[in-house]
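Peer 1: Mind looking at a prediction? Sequence and model below.
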Amino acid sequence: EREAPVQEAMIATDSPMVAEVGPLKFYLDDVLKLTRENEDQILPVGPESEKLERLKANRKETLKRMIDRRLLILGAAKHPEWVNDASWEEQVQTLYAKMGAEEIERRRKAAGVGKEEFMEQFRKFIREEMMIRELVAREVESATPPSEEELMAAYEKERDTTFTRPESWAVYHVDRYLPRAEADSLPKVVEELERIRAEVAASISSATTPKAKANLMAPFVKEHSEAPDAQVGYAYIYDTTKVNFDPELVDHVRTATMGELSPVFELAGDEEKVGATFFLVFENRPGDTVSFETAKRVLIQKMMEERKRENRDRLFEELEAQFPVEVKEEALYVGLEDSPNSADSP
């Protein structure tokens, strides 16, 4: 829900002007009415040294929301017929009842105005919101759904990426690494892995299924492997270049026999390290491609979101051309450097 109604473009001669939107002016007090309440939540988040930047970002984001809202109101103003008095009054009563008298009074006090003035602002705010909804519905939400031809073209473009799951293998593996500068010592690592492999082979010899063997191998992986996934379980190795698996590991896994320990072999490594490993594959999932009919639902949602975003961007470009926006950031941050909440304060 939107913030409580406030007079966004009030005349405040004792407050610095922070923005102009067409004929309207915004003052720092306008922004502070909305930022004051959420600063208590913003300040405890993150390092102490970043408090000032978070406060500045809060003011900037709040002003941006205010400007966007005012642009939409200005854009909808030429169509007063979009909202009739009956529907307006119904919305006023509905929101008033939903908020409750206690919340209404709290917001009135926060706005610093009398009851009659607050209700006038409240009613104005509701009408503006209704006008905004109508404008957005007409200019943004009314995006044209993609045609069957457009959907098929998008599917063909993404079929081998988004809509294809490559073949994969569930693998327990015991890795050991060395810095590349110590590659001469790799034979000793291989020798140690041969010893561990012999222990694993003896432990799993009585198991009759790949999964049972994997369960018996798991403790050895947690105890001896230096692989990043060792402490969280097995790895899924995908037959794709999009995931950065060691190529030697993938080549061996691709031709492995389910449920059998691989020999110990050296990994390809990278610029920083070399290594060796052995593994056991206990599950294989064949690759699969999502059908066009199934993918359509995803594509329609994705393409509609893109078109609505394009419509919104185009709408704001048109509104800013009609009602030029000028932000005075220096004025927006007045008082922050000297605030007791700023990062430089003791």
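Peer 2: That came through fine. Residues are numbered from 1 along each chain as shown.

Peer 1: make it CA atoms for all contacts and neighbour counts henceforth
Peer 2: Fine.

Peer 1: moving C-terminal of the host helix or strand of Pro187, what's the next helix or strand?
Peer 2: Per DSSP states H and E, Pro187 falls inside helix 186-204. Downstream of helix 186-204, the next assigned helix or strand under DSSP H and E is helix 210-224.

Peer 1: packing partners for the helix or strand following that next one?
Peer 2: Once helix 210-224 ends, the next helix or strand along the chain (criterion: DSSP H and E) is strand 235-238. Counting contacts by 3 or more Cα pairs under 8 Å, 6 or more residues apart in numbering; DSSP states H and E, strand 235-238 is packed against strand 168-179, helix 247-254.

Peer 1: Show me what the helix holding Pro187 packs onto, helices and strands only.
Peer 2: Using 3+ Cα pairs under 8 Å, 6+ apart: helix 186-204 touches strand 168-179, helix 210-224, strand 273-285.

Peer 1: what residues does that helix touch?
Peer 2: Contact with helix 186-204 is made by 174, 176-178, 212-214, 216-217, 220, 261, 264-266, 274-278, as judged by Cα atoms under 8 Å, 6 or more residues apart in numbering.

Peer 1: quick one: the strands in this structure?
Peer 2: Per DSSP state E, the chain carries strands over the ranges 17-21, 24-27, 164-165, 168-179, 235-238, 265-266, 273-285, 288-289, 325-327.

Peer 1: In this structure, which helix is the longest?
Peer 2: Ordering each helix of the chain by length in residues (DSSP state H) puts helix 292-322 first.

Peer 1: Now that helix: buried residues?
Peer 2: Residues 295-296, 299-300, 303-304, 307-308, 311-312, 315-316, 319-320 are the ones in helix 292-322 that count as buried (16 or more other Cα atoms under 10 Å).

Peer 1: In JSON lines: those residues, plus distance to Leu63.
Peer 2: Formatted as JSON lines, these follow (distance: Cα to Cα, whole Å):
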{"residue": "Ala295", "distance to Leu63": "40"}
{"residue": "Lys296", "distance to Leu63": "39"}
{"residue": "Leu299", "distance to Leu63": "35"}
{"residue": "Ile300", "distance to Leu63": "34"}
{"residue": "Met303", "distance to Leu63": "30"}
{"residue": "Met304", "distance to Leu63": "28"}
{"residue": "Arg307", "distance to Leu63": "26"}
{"residue": "Lys308", "distance to Leu63": "23"}
{"residue": "Asn311", "distance to Leu63": "22"}
{"residue": "Arg312", "distance to Leu63": "18"}
{"residue": "Leu315", "distance to Leu63": "19"}
{"residue": "Phe316", "distance to Leu63": "15"}
{"residue": "Leu319", "distance to Leu63": "17"}
{"residue": "Glu320", "distance to Leu63": "15"}
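
Peer 1: before we go on, here's another structure to hold up against the first:
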Amino acid sequence: MVTGGKGRGAAANPPPRYAAWQRHPWDDGWGGGPEPPPPTELRPERARGAIARNDSPDLPFDRSVNPYAGCEHGCIYCYARPTHARHGLSPGLDFETRILYKAGLAEALRRELAAPGYRCAPVALGANTDPYQPVERRLGITRAVLEVLAAHHHPVMVTTKSALVERDLDLLAPMAGRGLAQVALSLATLDADLARRLEPRAASPRRRLQAMARLAAAGVPVGVLVAPVIPALTDHEIERVLAAAREAGAAFAGYVLLRLPGEVAALFEDWLARHRPAAARHVLSQLRACRGGGLTDGRFGARMTGQGERARLIGRRFELAARRLGYGAPPSLDCSRFRPPGGRQLALFEGGSAGGAGL
């Protein structure tokens, strides 16, 4: 399945790191000018399982559901880009134009929720790539997952940078009324031109703020994720982003310092050379000051917030602004309402609770 093309984040398609081949540019002498942006190609992938587990102390959840691999939003900084290499695809243009979608994901999730050993805890939607990227309008896989979670009173944490989340207010609002749902919108900058270059197919900053307001008005707990914070490029906006989101109805907030794992570092450096050449050296220097001399750091406790005085100042600014604006902690989600598919009876020693404490 192929859809039309549009602006893209990456300008290159470096080979996946597991490939035994290399791609080299070739001039055949015919000229022809620049090639048009590549179209989006959708590839079905049968979902053998639904819930991915993690034991990261940096994350507020231990499980997630990921409807898509690759993301049309084309965010040049996306930490998930290197995962496309597992499919023999490039983390560059392939990541944003060759989208794998999980066919049968809702059915697989229902089976896992019905398993005798399953214990309920909030599930994250949007932990890898955006569950509301443009192809979701047609495929509806994220909505099907939400329908399963809503039907069985299972709590969910949604993270997105798309206003398409408003489509599912008919599910999210009733779930939120039972303490089962919260939504966080990612917002790195309020500068529309910069956002268009960093995140070429994501919703505009203004549209994301509108989505926050509509979620909040419908009674859905909504937060803002100031992410990524890019030293010397977007960090000066931390306070402005928090203030705008608070005015729109955001009640909780977090931030993530830019991290550039694997092939993302070279892709981001290329992006800087094309879009911010005068600032490129300074941006990379400031990022290295936050990353122990490198461009990324995968260690728990450091990968989200960085290290050193520069990173500490970013964190302190975020904390002071969030406190001044009245942000609180994300709401606890209720796991006691969970009812497994098929009416499975819960063990008596669990006292009728499907998973105990909330988030």
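Peer 2: Yep, that arrived. Here the structure is a predicted model, which is why all the values come from computation and not from measurement.

Peer 1: So after superposing, what's the score?
Peer 2: Put the two chains on top of each other and the TM-score (TM-score structural alignment, normalised by the length of structure 1) is 0.19; 102 aligned residues with a Cα RMSD of 5.8 Å.

Peer 1: most tightly surrounded among the helices and strands packed on strand 235-238 of structure 1?
Peer 2: strand 168-179 (a mean of 22; mean count of other Cα atoms under 10 Å).

Peer 1: which helices and strands does that strand pack with?
Peer 2: Contact partners of strand 168-179 of structure 1 among helices and strands, from 3+ Cα pairs under 8 Å, 6+ apart: helix 186-204, helix 210-224, strand 235-238, strand 273-285.

Peer 1: can you tell me which of the ones you listed comes nearest to Glu139 of structure 1?
Peer 2: Proximity to Glu139 of structure 1 (Cα to Cα) singles out strand 235-238 among those, at 43.7 Å.

Peer 1: sorry, back to before: okay if I get the helices and strands packed on strand 235-238 of structure 1 as a markdown table plus distance to Leu332 of structure 1?
Peer 2: What follows is these, written out as a markdown table (distance: least, Cα to Cα, whole Å):
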| stretch | distance to Leu332 of structure 1 |
| --- | --- |
| strand 168-179 | 52 |
| helix 247-254 | 54 |
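
Peer 1: looking at these, which is closest to Ile237 of structure 1?
Peer 2: Closest of those to Ile237 of structure 1 is strand 168-179, at 5.2 Å (criterion: Cα to Cα).

Peer 1: orientation of the closest one relative to helix 210-224 in degrees?
Peer 2: Counting by axes from the mean of the first three to the mean of the last three Cα atoms, to 10 degrees, strand 168-179 of structure 1 points 20 degrees away from the direction of helix 210-224.

Peer 1: Next, the angle from strand 168-179 of structure 1 to helix 247-254.
Peer 2: 150 degrees.

Peer 1: now strand 168-179 of structure 1 against helix 186-204, angle please.
Peer 2: Going by the same axes, to 10 degrees, strand 168-179 of structure 1 makes 140 degrees with helix 186-204.

Peer 1: how close does Gln301 of structure 1 get to Glu310 of structure 1?
Peer 2: Remark: distance between Gln301 of structure 1 and Glu310 of structure 1 (Cα to Cα, to the nearest Å) = 14 Å.

Peer 1: Could you do Met217 of structure 1 as well?
Peer 2: Counting by Cα to Cα - Met217 of structure 1 and Glu310 of structure 1 are separated by 53 Å.

Peer 1: buried sites along whatever helix or strand Asp270 of structure 2 lives in?
Peer 2: Here Asp270 of structure 2 sits within helix 264-275, counting by DSSP H and E. Within helix 264-275 of structure 2, the residues scored as buried using 16+ other Cα under 10 Å are Val264, Ala265, Leu267, Phe268, Glu269, Asp270, Trp271, Leu272.

Peer 1: need the residues you listed in TSV with distance to Arg240 of structure 2, can you?
Peer 2: Shown next, in TSV, are these (distance: Cα to Cα, whole Å):
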residue	distance to Arg240 of structure 2
Val264	27
Ala265	27
Leu267	28
Phe268	24
Glu269	26
Asp270	28
Trp271	25
Leu272	23
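
Peer 1: For Ala144 of structure 2, state which of these is nearest.
Peer 2: Using Cα to Cα, the buried residues of helix 264-275 of structure 2 come closest to Ala144 of structure 2 at Val264, 31.2 Å.

Peer 1: Please verify my assumption that Ala243 of structure 2 contacts Leu320.
Peer 2: No. Ala243 of structure 2 is beyond contact range of Leu320, at 12.0 Å (criterion: Cα atoms under 8 Å).

Peer 1: Now the buried members of the contacts of helix 186-204 of structure 1.
Peer 2: Buried members of the contacts of helix 186-204 of structure 1, scored by 16+ other Cα under 10 Å, are 174, 176-178, 213-214, 216-217, 220, 261, 264-266, 274-278.

Peer 1: how much space between Val18 of structure 1 and Thr35 of structure 1?
Peer 2: Distance from Val18 of structure 1 to Thr35 of structure 1, by Cα to Cα: 14 Å.

Peer 1: One more: Glu61 of structure 1?
Peer 2: Taken as Cα to Cα, the span from Glu61 of structure 1 to Thr35 of structure 1 is 10 Å.

Peer 1: Please say which of those two ends up with more neighbours.
Peer 2: Per other Cα atoms under 10 Å, whichever of Glu61 of structure 1 and Thr35 has more neighbours is Thr35, with 19 against 14.

Peer 1: What is the burial count for Asp170 of structure 2?
Peer 2: Other residues near Asp170 of structure 2 come to 10 when the count uses other Cα under 10 Å.

Peer 1: ok, back up a step: I'd like to know which elements the longest helix of structure 1 is packed against.
Peer 2: Using 3+ Cα pairs under 8 Å, 6+ apart, helix 292-322 of structure 1 sits against helix 51-76, helix 115-139, helix 148-158.
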